[in-house]
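> here you go, sequence then predicted model.
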Amino acid sequence: MAEVHTHEADDHDSAYAGLLVNDAHWAFGTDFEDPLAGVDTTVPEGVDAQELAAYCLQLGDDALILSQRLSEWCSRAPDLEEDIALANIALDLLGQARLLLARAAAADPSLVPALPEGSPVPPEDALAFFRSDREFRNVCLVELPNGDFAETICRVLVFSTYRLALFQRLTAHPDAVLRAVAVKGLKELAYHRDFAGRWFLTLARGTEESRRRLEAALAQVWAYRHELGDDQDAEVVLEQVLATSGVAAPGVRPVSTVGGHTEHLSRLLAEMQVVARAHPMGLW
């Protein structure tokens, strides 16, 4: 291993510099397909292309940022099973983000940041890694730091419940691409909701400490619930979870999130985007 490491160090100034070479290094490949390859991305008649793109960008940003937050649990979850479960949820959301950002770019190419001429970065990656925090359209709920395990469970429960209800409606959207993304996401989001719901019940019925942490976490998440919109179906599901768990809905005032993000987003993006920005000609 030492000889291999020395060889790589001789060839490149840093490990990441190897990404600029036109071959496959370590876990990085150069032959990933366009996520919308073979799909008719023509915007349907009667649908405003810019509005469709903006909407897909918002949905994609929500998934991307929460995916990044959940990936921070890798090797830190209470046990291996939950570690894998949270990683799988993060991967599901990352897949949704990739499709939605690709759809946004196809519907309105002007959204895609300008990159150096000849850059191999695909549009969905450009949107993910080369926008500033002010250009992201995600809700603040997904960018907040993880907190403890109870807080993550509450956030996944609330977010996935509302998103599942939304995706169920989007299966009837006039845009075929967005419809397909919604259909694909239904099973994923149902699993996310059920995983979080089971843990919510476990923590509520566990020790005094687990219940205390759960109630404190729910209050923090509940203050951002309004960002996800008014959805009767989602609210009914959450009411059922609370009733079954014997937990009262928090009486907290909504946090004002109009006109911006929290300071946590810029820090998250700095970590998420650092390699791509250092090597904009890199092949991923």
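Now that the structure is in, tell me what you want to look at. Residues are numbered from 1 along each chain as shown.
> going forward, measure contacts and count neighbours with C-alpha atoms only.
Will do.
> what about the helices in the chain?
Listed in chain order, the helices of the chain (DSSP state H) span 2-11, 49-71, 80-107, 123-129, 149-170, 176-204, 208-222, 232-245, 263-278.
> now the third one against helix 149-170, angle please.
If I follow you right, that is helix 80-107. For the pair helix 80-107 and helix 149-170, the angle between their directions (axes from the mean of the first three to the mean of the last three Cα atoms, to 10 degrees) equals 40 degrees.
> re earlier: distance to residue 37 and mean neighbour count added to the helices of the chain, as CSV?
Compiled in CSV, the helices of the chain are given as follows (distance: least, Cα to Cα, whole Å; neighbours: other Cα atoms under 10 Å):
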stretch, distance to residue 37, mean neighbour count
helix 2-11, 34, 10
helix 49-71, 18, 22
helix 80-107, 10, 21
helix 123-129, 13, 22
helix 149-170, 21, 22
helix 176-204, 12, 19
helix 208-222, 38, 19
helix 232-245, 33, 15
helix 263-278, 23, 15
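> also this one, for the comparison:
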Amino acid sequence: MPPGSPPGESPSAADPDLARHLTCLGDDALVLAQRLCQWITRAPTIDEDLALSNIALDLIGHARTLLSRAGRLDGTGRGEDDLAYSRSEREFTNALLTELPNGDFAMTVARQLAYTHYAVLHYEALAHCVDPDLAAFGVRAAKEVAFHRLHADRWTVTLGRGTPESTRRMQRALERVWPYTGELFEENDVLRRLAASGTVPSPAALHDTWLARVTEVVTEAGLAVPAPSWSATGGRSGLHTEEFGPLIAELQSVRRQFPGGTW
């Protein structure tokens, strides 16, 4: 992943607020892709091995675009590789949902259900932002994540209406994932400034639509929408789960073993 602007895209003026937000989105995509890659050769079927691999590839493409733009906006001159492979754990700002361990297949499906419905809404809204490059990215990303959402929806219903064991596992997975969904819609001063200027959409404004859509899927699956008594937070500030360290070490292992290496 060479640094610099993608072909046809002009350099961007420094904008620390937008750089911060794009880094968050890029980290979401990169970390979730790394989790999904852990299913390679371990998925329940060959079809699912390929499906999860392809979803991960789409997410890596999103991360490349977002982190590359963030590196040009933050004033440091870093490229996408620097942001992916040279930051410490505390410098990653992904939502905690995306780093949750895969668990069983139902757990992965529940995590995908929550993330994909949020991501589609966010990218659809981003498609209407004032920045033409971000708007174009939002159009493309929304279409790709819509397929990821369809995959998660179908598996949620299949497992929910399957055997007693699959139903039990899918409900348990939803209960495990749901406390981590609130962080996707949190706002801070940076996001408020960006939303007020029309640069990016406000995630808080997407929550009710997200909840209505996932509720429809969960209900169709014959399951109950969880009502957690607590909400996880901290990922956007660099505070992560204890499983995050090994995940990032795995992601960065080759770069750290061969610094400056090229293919």
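Cool, got the structure. Note that the structure is a prediction, hence the values are computed from the model and not measured.
> before we move on, the earlier item: so which of the helices of the first structure is nearest residue 34 of the first structure?
Shortest distance between residue 34 of the first structure and the helices of the first structure, using Cα to Cα, is found for helix 80-107: 8.4 Å.
> residues in the second structure aligned with the closest one?
Equivalent residues of helix 80-107 of the first structure are located at 46-73 in the second structure, counting by TM-score structural alignment.
> average distance between the matching stretch and the first structure?
Once superposed with the first structure, the aligned residues differ from stretch 46-73 of the second structure by a mean of 0.5 Å; criterion: mean Cα distance after the TM-score superposition for the first structure.
> re earlier: closest one to residue 253 of the first structure among the helices of the first structure?
helix 208-222 (8.7 Å).
> on that earlier part again, between the helices of the first structure, which one is nearest to residue 40 of the first structure?
Distances from residue 40 of the first structure to each of those were compared using Cα to Cα; the shortest belongs to helix 176-204, at 7.9 Å.
> quickly note the distance from the residue in the first structure sticking out farthest from the centre to residue 229 of the first structure.
For the first structure, the residue at maximal distance from the C-alpha centroid (Cα atoms, centre = their mean) is residue 3, at 38.6 Å. Plainly put, residue 3 of the first structure is 56 Å away from residue 229 of the first structure if you go by Cα to Cα, to the nearest Å.
> next one: residue 67 of the first structure
Noted for residue 67 of the first structure: a distance of 20 Å to residue 229 of the first structure, by Cα to Cα.
> ditto for residue 261 of the first structure
Counting by Cα to Cα, the separation of residue 261 of the first structure from residue 229 of the first structure is 17 Å.
> neighbour count winner among the two?
When residue 261 of the first structure and residue 229 are compared on other Cα atoms under 10 Å, the one with more neighbours turns out to be residue 261, at 19 against 10.
> excluding its backbone neighbours, what's nearest the more buried one?
Nearest in space to residue 261 of the first structure, with sequence neighbours left out and distances taken as Cα to Cα, 6 or more residues apart in numbering, is residue 140 at 5.8 Å.
> translate residue 182 of the second structure into the numbering of the first structure.
For residue 182 of the second structure, the residue aligned by TM-score structural alignment is residue 226.
> neighbours around the closest residue to that match other than its chain neighbours, how many?
Nearest residue to residue 226 of the first structure, sequence neighbours excluded (Cα to Cα, 6+ apart): residue 254, at 6.9 Å. Close neighbours of residue 254 of the first structure, defined as other Cα under 10 Å, add up to 14.
> quick one: the alignment partner in the second structure of residue 254 of the first structure from residue 217 of the second structure, how far?
Residue 254 of the first structure is assigned residue 230 in the second structure as its aligned equivalent, the criterion being TM-score structural alignment. Residue 230 of the second structure sits at a distance of 23 Å from residue 217 of the second structure (criterion: Cα to Cα).
> swap in residue 67 of the second structure?
The value you get for residue 67 of the second structure to residue 217 of the second structure, if Cα to Cα is used, is 32 Å.
> check residue 173 of the second structure too.
Residue 173 of the second structure sits at a distance of 15 Å from residue 217 of the second structure (criterion: Cα to Cα).
> now stretch 72-80 of the first structure: buried residues?
By neighbour count with 16 or more other Cα atoms under 10 Å, stretch 72-80 of the first structure contains the buried residues 73, 77.
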